[in-house]
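*Asks:* What follows is a predicted protein model with its sequence.
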Amino acid sequence: MTDDPLIDPFADAGPRWMEGRTALVAGGGQNTAYPGVGYAICMLLAAHGARVAVLDRDKDAAARTVDRITADGGEAIPVIADVTSDRACADAVAETVSHFGRLDTLVHTVAVGDRAGVFEVTPERFDELMDANFKSAWSITRHAVPVLPRGSSIVTISSVGARYRGPGMVYCVAKAALENFTEGAATTLGPQGIRVNCVQVGAIYGAFAARGGMPQEMRKPRLEATSLKTEGTSWDIAYAALFLLSDRAKWISGHILTVEGGPPHRYPVGKPITSVP
């Protein structure tokens, strides 16, 4: 990188944004015919030169992602762990560092969707949903922080459900907690040179929706609710995460980046603008 302030510091950096980095992606396995957010992030990180540890509790799902990466000439390993276990999170970080020699990129994409209301679940189910959607991010991050060097980056994956105003769902509560954690972690870890950001996911259609059995007839109303009138995919989320994880976003931390196809229309839309009066 040049010291001349008039020259783009990334002008000669090449097309691969994550060259030389090692990434641990929680929830990186692939288990449906549609790409999951974790899978798409793993693929993009590898395509941009990162060595990727694909963390998933499903060994077959992790293997599918690893096989795809290696077939494309990338480097990846499966890390089998249940991130709702704090001990397993510690072991996953240790395994990644043991194999690759370092860790400087962390992504948490694990989520369990459940539309049950906050007063409709048992205490046990409440804890399960909070553990999967929020506490697991705290666990994997706290074990990663001691080995993350200055210049490292972390991205969590949330949902527009975090700003949903009711009826209350445990999933939305957990995602709101995740976003608050992201902002707090960014402030806390900033002096160590570690950036922490979040991608807030809109109504995309990917593995999460497919696995949850979303009816196909729901897809059109969802895309019509966006400003762009198009349907997003896991790749849209992955590219946002790639930017935040890369040095191109080296002065961005504590940010919640919403990827939802534009704010939803709540009022009638006027005619398309084709000329200026």
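*Replies:* That came in fine, so what should we check first?

*Asks:* all contacts plus neighbour counts: C-alpha atoms, from now on.
*Replies:* Fine.

*Asks:* all strands of the stretch 1-150 of the chain, in order?
*Replies:* Using DSSP state E, counting those that start in this stretch, the strands assigned to the stretch 1-150 of the chain run over residues 22-26, 51-56, 75-80, 105-108.

*Asks:* Make CSV out of those strands and add distance to residue 117.
*Replies:* Formatted as CSV, the strands of the stretch 1-150 of the chain follow (distance: least, C-alpha to C-alpha, whole Å):
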stretch, distance to residue 117
strand 22-26, 26
strand 51-56, 27
strand 75-80, 31
strand 105-108, 24
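
*Asks:* I'd like the ones you listed as CSV, with mean neighbour count appended.
*Replies:* CSV is the format used below for the strands of the stretch 1-150 of the chain (neighbours: other C-alpha atoms under 10 Å):
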stretch, mean neighbour count
strand 22-26, 28
strand 51-56, 29
strand 75-80, 24
strand 105-108, 26
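
*Asks:* which helix of this structure spans the most residues?
*Replies:* As assigned by DSSP state H, the longest helix anywhere in the chain is helix 170-189.

*Asks:* can you pull the buried residues of that one?
*Replies:* Judged by neighbour count using 16 or more other C-alpha atoms under 10 Å, the buried positions of helix 170-189 are 170-179, 181-183, 185-187.

*Asks:* and if you look at stretch 117-124?
*Replies:* By neighbour count on 16+ other C-alpha under 10 Å, the buried set for stretch 117-124 is 118, 121.

*Asks:* Residues contacting that stretch, please?
*Replies:* Outside stretch 117-124, the residues that touch it by C-alpha atoms under 8 Å, 6 or more residues apart in numbering are 126, 167, 168, 169, 170.

*Asks:* structure B:
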Amino acid sequence: MADRLDSTVALVTGASSGIGEATALELAAHGANVAIAARRRDRLDDLAERIRDVGVDALVLETDVTDEASVRAMVSETVARFGRLDTVVANAGVMLLGPVENAPVQEWERMIDLNLKGLLYTAHAALPHLLAAAESEPRNVTDLILISSVAGRVARLGNGVYTLTKHGVGAFAESLRQEVTKRHVRVSLIEPGAVATELASHNRPEILAATQARLAGVERLEAVDIAEAISFVVTRPRRVAVNEVLIRPTEQEG
């Protein structure tokens, strides 16, 4: 079947919950062996069992993507175990909202470290292996999926630094796409709107309350909705590159 990923290998960061978890399961269902990376080992172990239940292999990688050495080890262990790397989903990220005035600067540093530097480390370490796999069977094409946000397109009051990081992801994705596309590494940007995951829960209580009020009455996306979009992107024929996907809940205005 054209949409199968048999004999390929995927690596998903931020795989212990939400979009990362759902994506790992979705890619496994399409036949890929999946390396799953995050800091919460217990959740990864449980996910690995569910992946193996669909008949493919899983590799658990306890990883802090803000640490470059940890990221390089993550990629090296994946290739050592499976022999190749065909799909990378750089999903790990954090959303810490609030006004700039009197903001805890540590929140900014955390977003820059995870949303930007962690993603850059992942792309940099994985790229040689994606380029190599793109030259071989079974598909002769590979995919780097970068998870951004609606905030990568729309600046909104109270999300200045989060928006900064996600705009940066979009700019990086487009520049890298131009660099590697003729070598059949497809770089794709996924921009979800409001999704029912743990992402917002890391905010300070007053910020979380304001976010919930803003989205009151909106039926949020499920993580599987994003995972299915990612699987659509990576299962396209070699001639098709889906470079950008913006996905909002039907009722979300901005």
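*Replies:* Done, it's in. Being a predicted model, the structure only gives us computed values, none of them experimental.

*Asks:* ok so, going back, which of the contacts of stretch 117-124 of the first structure has the most neighbours?
*Replies:* Sorting the contacts of stretch 117-124 of the first structure by how many neighbours each has (other C-alpha atoms under 10 Å) puts residue 170 first, at 24 neighbours.

*Asks:* Trace that one over to the second structure, please.
*Replies:* Here residue 170 of the first structure is matched to residue 161 in the second structure, going by TM-score structural alignment.

*Asks:* follow-up on the earlier one: columns distance to residue 153 of the first structure on top of the contacts of stretch 117-124 of the first structure, output as CSV?
*Replies:* Below are the contacts of stretch 117-124 of the first structure laid out as CSV (distance: C-alpha to C-alpha, whole Å):
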residue, distance to residue 153 of the first structure
126, 30
167, 34
168, 32
169, 30
170, 28
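
*Asks:* among those, which two are most distant?
*Replies:* Using C-alpha to C-alpha, those span at most 15.6 Å, a distance reached by 126 and 167.

*Asks:* Mind reading off the mean deviation between the longest helix of the first structure and the second structure?
*Replies:* Superposing on the second structure and averaging over aligned pairs (mean C-alpha distance after the TM-score superposition for the first structure), helix 170-189 of the first structure comes out at 1.0 Å.

*Asks:* Could you identify the helix or strand that succeeds that helix?
*Replies:* strand 195-201 (DSSP states H and E).

*Asks:* which helices and strands does that following strand pack with?
*Replies:* Helices and strands touching strand 195-201 of the first structure, by 3 or more C-alpha pairs under 8 Å, 6 or more residues apart in numbering; DSSP states H and E, are strand 153-159, helix 170-189, helix 234-245, strand 256-259.

*Asks:* same thing but 6 Å
*Replies:* Applying 3 or more C-alpha pairs under 6 Å, 6 or more residues apart in numbering; DSSP states H and E, we find strand 195-201 of the first structure packed against strand 153-159, strand 256-259.

*Asks:* Give me whichever of those is most buried.
*Replies:* strand 153-159 (a mean of 27; mean count of other C-alpha atoms under 10 Å).

*Asks:* what range in the second structure does it sit on?
*Replies:* The aligned range for strand 153-159 of the first structure in the second structure is 143-149, by TM-score structural alignment.

*Asks:* what do you get for stretch 59-79 of the first structure?
*Replies:* Using TM-score structural alignment, stretch 59-79 of the first structure pairs with 41-61 in the second structure.

*Asks:* Can you check the distance spanned by that stretch, start to finish?
*Replies:* 8 Å (C-alpha to C-alpha, to the nearest Å).

*Asks:* likewise stretch 216-225 of the second structure?
*Replies:* Start-to-end span of stretch 216-225 of the second structure (C-alpha to C-alpha) is 20 Å.

*Asks:* Which residues belonging to that stretch are considered buried?
*Replies:* 220, 221, 222, 223, 224, 225.

*Asks:* picking that back up, just the angle for the longest helix of the first structure relative to strand 195-201, thanks.
*Replies:* Angle of helix 170-189 of the first structure versus strand 195-201, following axes from the mean of the first three to the mean of the last three C-alpha atoms, to 10 degrees, is 160 degrees.
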